[in-house]
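Enquirer: structure for the following, please:
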Amino acid sequence: MSAPEPASRSSNRSTPQRCSYTYLSPENTQEGRRLLDSITWPETPPLPKPFSLALTTSGAKSSFTIVPRDGGWRVGDELTVRIQLRDYNGNPKKSGGDYLTTRLHNRKLGAGVVGQVQDHLNGTFTAVFPLLWNGPADVEVLLVQTSESITVLKRVDEEQPDRIQFSSDFRLGSVTETSTCNVCLDPDKAPLCDFTDLHTGEQWFCYKPKTLDCNTRVSHMVVLPGLKISEEESLLFQSQQMVSKGINMKVLIKALGKATVTISAKAGEIKKITTEPSGYYYGNEWRPLGGPKVHQFNNASVITACLKGKQLHMFGDSTTRQFYEFITKKLPNLLRFEKHSTPQCGPFLAVDHTNDIMMTFRCHGPPLRNYKINLSQMQYVANELDQLNGGPDTVVVVGVWAHFDSFPMEVYYQRLMAIRRAVGRLLNRAPGTKVIVRTANMKDMNVHGSLYNSDWFSLQRDKVLRAVFNHPGVLLLEAWEMVQAHYLPHNLHPPAEIIKLMVDMILSNTCPENRG
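Expert: Predicted structure coming up:
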């Protein structure tokens, strides 16, 4: 991580310096290109011509089989599952690129773990699970998105990187003008106001208002255009609720034969599992593998004891705001200062003077999909980190992902690198600071949501985030596997049961000596 560098404010130039959705700054080019190339998705097939849904992947026609094991399964072994995808006619698929997830679970035991999926690029997949508990375990295979739908998503991503649009109000006295804004705009259409942040290098432009100057900008808001795909293409994005039209998105694939195995107690020493996930559920508690042990913080007194004398700063999007809201509701002695803040975005402040506790939340900068926010309330995370003193009693939680799903990966990578450099400066001047980065998570999907926030889009960004923050000074909060391995339905904003488990992870890292 880089050495400290001075902070600076956004520019208000009327002439753009550079405008490109796929631009990587010089210091990020080599690592960025190598990283983005490493996560390239397998090639997906073109859509059938003439289009026929019958020739695309069908979850109902596909199946999986548990590979038998001599002597059965014991704790510490691995379970292998073979998956065969078929089209609606029942014919085996011959190409790869479908997006599958797998889970091994036991609802009664409160147990669950994700499997490692390998695409053999010929219509077959293999999933491997570590066996971590004693007793029955059910295999679940989920077709998240078909390869054909991913073909559409790839095209949309390339052809419409500006499919989420934004605007700003410019105001001077009684005169107000609204103008289109985005990461990149066409300078041939109209003069641009360049609001690129001089410290982070983050690009942001608005078309110059007809009469007002660039420096009269006062607000930011999202404008959701009516992005459309063809009626045929929309058939590839059918959720489980649309039974009358078929199912090909987030549909469970059935087993050929048994879908359940019985895991016996271990015999002798357990060998090292090669398909080790980040963690697993048991007894409805999250148990990390290779990370800090998670303790339970089940009441206000235990949470207060952990946070006593500490500052907890949270930055990011609404999924990160859930942590702030969860903790503040649990602590009745906190004084909350939120009256003049934007409800979804903050900035929020909560303090407990008696126990010397301070908590804050602030949303990240553009591209933020907020309906209207005052510019003074929207700051880049990197700039906020540079304002922190840090130290052993400071905990920082960062979560930035969902609002970048509709932009090219370069835009997201640039943002993460700016934050990573700021984290490096923070840890350099205050080595005892605890930094936690929240990963992405799966969500419920429909046609509209898939084009903007598909789980497939989020998965790619999650891979980039993990690679960027693969650093010993940073703890990754495993939201992705915690949502996928849980029995509750996927949701952009995970339910309170899962948020509580994530908060337990934050607090366990904040005060690892606490046993709840």
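Enquirer: rest of the way, CA atoms for contacts and neighbours
Expert: Will do.
Enquirer: ok, now which ones touch Thr320?
Expert: Contacts for Thr320 were tallied using CA atoms under 8 Å, 6 or more residues apart in numbering; they are 314, 397-399, 438.
Enquirer: in ChimeraX, how would I select the buried members of these?
Expert: Applied in ChimeraX, the following selects the buried portion of the contacts of Thr320 according to 16 or more other CA atoms under 10 Å:
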select :314,397,398,399,438
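Enquirer: which of the contacts of Thr320 sits closest to Arg421?
Expert: Closest to Arg421 out of the contacts of Thr320 is Val398 (13.5 Å), distances taken as CA to CA.
Enquirer: and this one, please, so the two structures can be compared:
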Amino acid sequence: MSKPNRNIYRPPGPRPICKLASKSMDSSSFLDSLSQKLTNLTRLLYWPPIPGGGGDILASTSPQTSTYHLRSPAQASYALGSSLEAILVARDHWGRPKTHGGDLFRAQLLGPDLKAGVPGDVWDLENGTYLLSFPLFWAGQAQVQVRLIHSSEAVGVLQRIWREKSATVDFRGYFRGPKGTEETVICNVDPQSTGTKGPTCQYRDMVSGELWFCAKPPTLPCNFLVGHSSGNYLKVTTPHDESLLAWNVTDKLLPQGISPIQIRTAATGNISLALSPRLPCRPGLLVPKPSGFYHQDVWHSLACSSRSFSTVDSILGCLAGHVIHMMGDSTLRQWWEYLRDTVPSLKPVDLHVTAHGWPLRSLRTPVASLHSVARELEGLAGGPHTVVVLGLGAHFTTFPPSIFVRRLAGIRATVTALLTREPHTLVVIKLANTGYKSVYGSDWLTLQVNRLLRAAFADLRVAFVDAWEMTSSLAVPDNIHPGKLIVQNEVDLLLSFICPS
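Expert: As a prediction, this is how the structure comes out:
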């Protein structure tokens, strides 16, 4: 079992080349070469129009005055397997109904006594009202809960910054000379974001073609780059923007609008869960919406027959004989940590974890350890005992969507090649978690990233772990790094794909 960030292998061929680049260099040529399919992924980012102008904060959507109610008269009880519908009316701080959509609401149906939860569907009617729909998957008591994550006005701020700013964070590049001299500069995804008016160093990934730029060090040459780390969060908001994104109007519960309901068991027998017959978990299955629900703190997938791996022997029995490659961010590293802490000895398992390359927000890391996912995948032989898990998204909310589309293009190409040479390789895509609530990593931004992730791999024979819903279905505080309960359920779903029976 290797440690996070350890190199799995060194791909053949030279390391990424570097050269000086002028400020006028066009770094978008690679994006222009993408297939039409991937270039059009940005069409998936539709959001209801949000009227511009107006600086009145009190005219923005308020979590205190917005209301919701049942769509039809309340019943004494509801049938297991049916659905509950409600109407939400968005209102401003004066209590006036909104006349346009675009708010980001999150709806849940919770069963606290049963440790149950399922995400509700929120349909924006684009006139200030929203249709909420909740499937009734368990028998017993349930309670609707609705949160305003961001007002439409706040979403407008996020939308503008995401599309118009080339970056909302920067990075540090560390150069070291042969005599130990060190020089530190700013690096980023394009020359402009390095903040320099002089020349920049350009680094091209030899597999994906992706570019990375650092300001030219004062004396050292470009090929002396040895280290990388996070830099600063850049100032991208106005005081008005910050008021719309303030804590007192972000991720706030709406006043309770629906009394707790009672869900009765099915008419035929004492059935407590609405689970139709499902196929064993395998790649290529369509993921329904919702993709699953919790009951007694266990996630029940609605796409396939997920299993529980509650003992050390069951985990080892599943993983033994497999080669597992986990590539991504810290939310995926949590899976490795869970396995490490749960299973005393993983010696029978060939398990590797590595962070994706630039733009990685991290402590100082050797550049030699930063391989792109595309480079890692190109070096894998694949096969029926090879599992590749990709966790992408969290580090891309600080850049415009074109940056993530470019990354997805390179990864999709290498995944396609891997599945072509070894069709029985299992590739698992972990969607990004909920948990961010700032201009640098809002849940609205993560939602867009997940849309792109789904679309990029939708027609490939891969498996999806819907971490977005798994991290937003229980009555627990949002955390980009969720607790053990959620991580265990995510890993159990992964293992269900590796060992479907």
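Enquirer: give me the TM-score for this pair.
Expert: Once superposed, the chains reach a TM-score of 0.89 (TM-score structural alignment, normalised by the length of structure 2), with 473 aligned residues with a CA RMSD of 2.5 Å.
Enquirer: return the member of the contacts of Thr320 of structure 1 nearest to Arg163 of structure 1.
Expert: Among these, and counting by CA to CA, the member closest to Arg163 of structure 1 is Gly399, at 22.6 Å.
Enquirer: so Phe183 of structure 2: helix, strand or coil?
Expert: No Phe there; residue 183 of structure 2 is Glu. The local conformation at Glu183 of structure 2, judged by DSSP: H, G, I helix; E, B strand; the rest coil, is strand.
Enquirer: could you do Pro423 of structure 2 as well?
Expert: Each residue gets one of three states, and Pro423 of structure 2 gets coil by three-state DSSP.
Enquirer: now it, nearest residue through space, not along the chain?
Expert: Excluding its sequence neighbours, the residue lying closest to Pro423 of structure 2 (CA to CA, 6 or more residues apart in numbering) is Gly383, at 7.2 Å.
Enquirer: run a quick neighbour tally on the aligned partner of the one you found in structure 1.
Expert: With TM-score structural alignment defining the correspondence, Gly383 of structure 2 maps onto Gly391 in structure 1. Gly391 of structure 1 sits with 17 neighbouring residues when counted by other CA atoms under 10 Å.
Enquirer: A helix includes Gly391 of structure 1, no?
Expert: No. The assignment for Gly391 of structure 1 by three-state DSSP gives coil, which leaves it out of any helix.
Enquirer: if I look at it, how far off is Gly432 of structure 1?
Expert: Here the criterion is CA to CA, to the nearest Å. By it, Gly391 of structure 1 lies 5 Å from Gly432 of structure 1.
Enquirer: just tell me the aligned range of stretch 324-332 of structure 1 in structure 2.
Expert: Under TM-score structural alignment, stretch 324-332 of structure 1 corresponds to residues 336-344 of structure 2.
Enquirer: roughly how far is the matching stretch from the heart of the chain?
Expert: When C-alpha coordinates are averaged (CA atoms, centre = their mean, to the nearest Å), stretch 336-344 of structure 2 and its chain have centres 23 Å apart.
Enquirer: give the buried residues for it.
Expert: For stretch 336-344 of structure 2, the neighbour count (16+ other CA under 10 Å) marks 336, 339 as buried.
Enquirer: how about stretch 350-363 of structure 1?
Expert: By neighbour count, and taking 16+ other CA under 10 Å as the criterion, the buried residues in stretch 350-363 of structure 1 are 350-352, 357-363.
Enquirer: okay, those in a markdown table with secondary structure and distance to Gly173 of structure 1 next?
Expert: What follows is these, written out as a markdown table (DSSP: H, G, I helix; E, B strand; the rest coil; distance: CA to CA, whole Å):
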| residue | secondary structure | distance to Gly173 of structure 1 |
| --- | --- | --- |
| Ala350 | strand | 34 |
| Val351 | strand | 37 |
| Asp352 | strand | 40 |
| Ile357 | strand | 41 |
| Met358 | strand | 38 |
| Met359 | strand | 36 |
| Thr360 | strand | 33 |
| Phe361 | strand | 31 |
| Arg362 | strand | 29 |
| Cys363 | strand | 28 |
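Enquirer: can you tell me which residues contact the match of Gly383 of structure 2?
Expert: 430-433.
Enquirer: for these, pick the one with the most neighbours.
Expert: Neighbour counts for the contacts of Gly391 of structure 1 were taken using other CA under 10 Å; the highest belongs to Thr433, with 22 neighbours.
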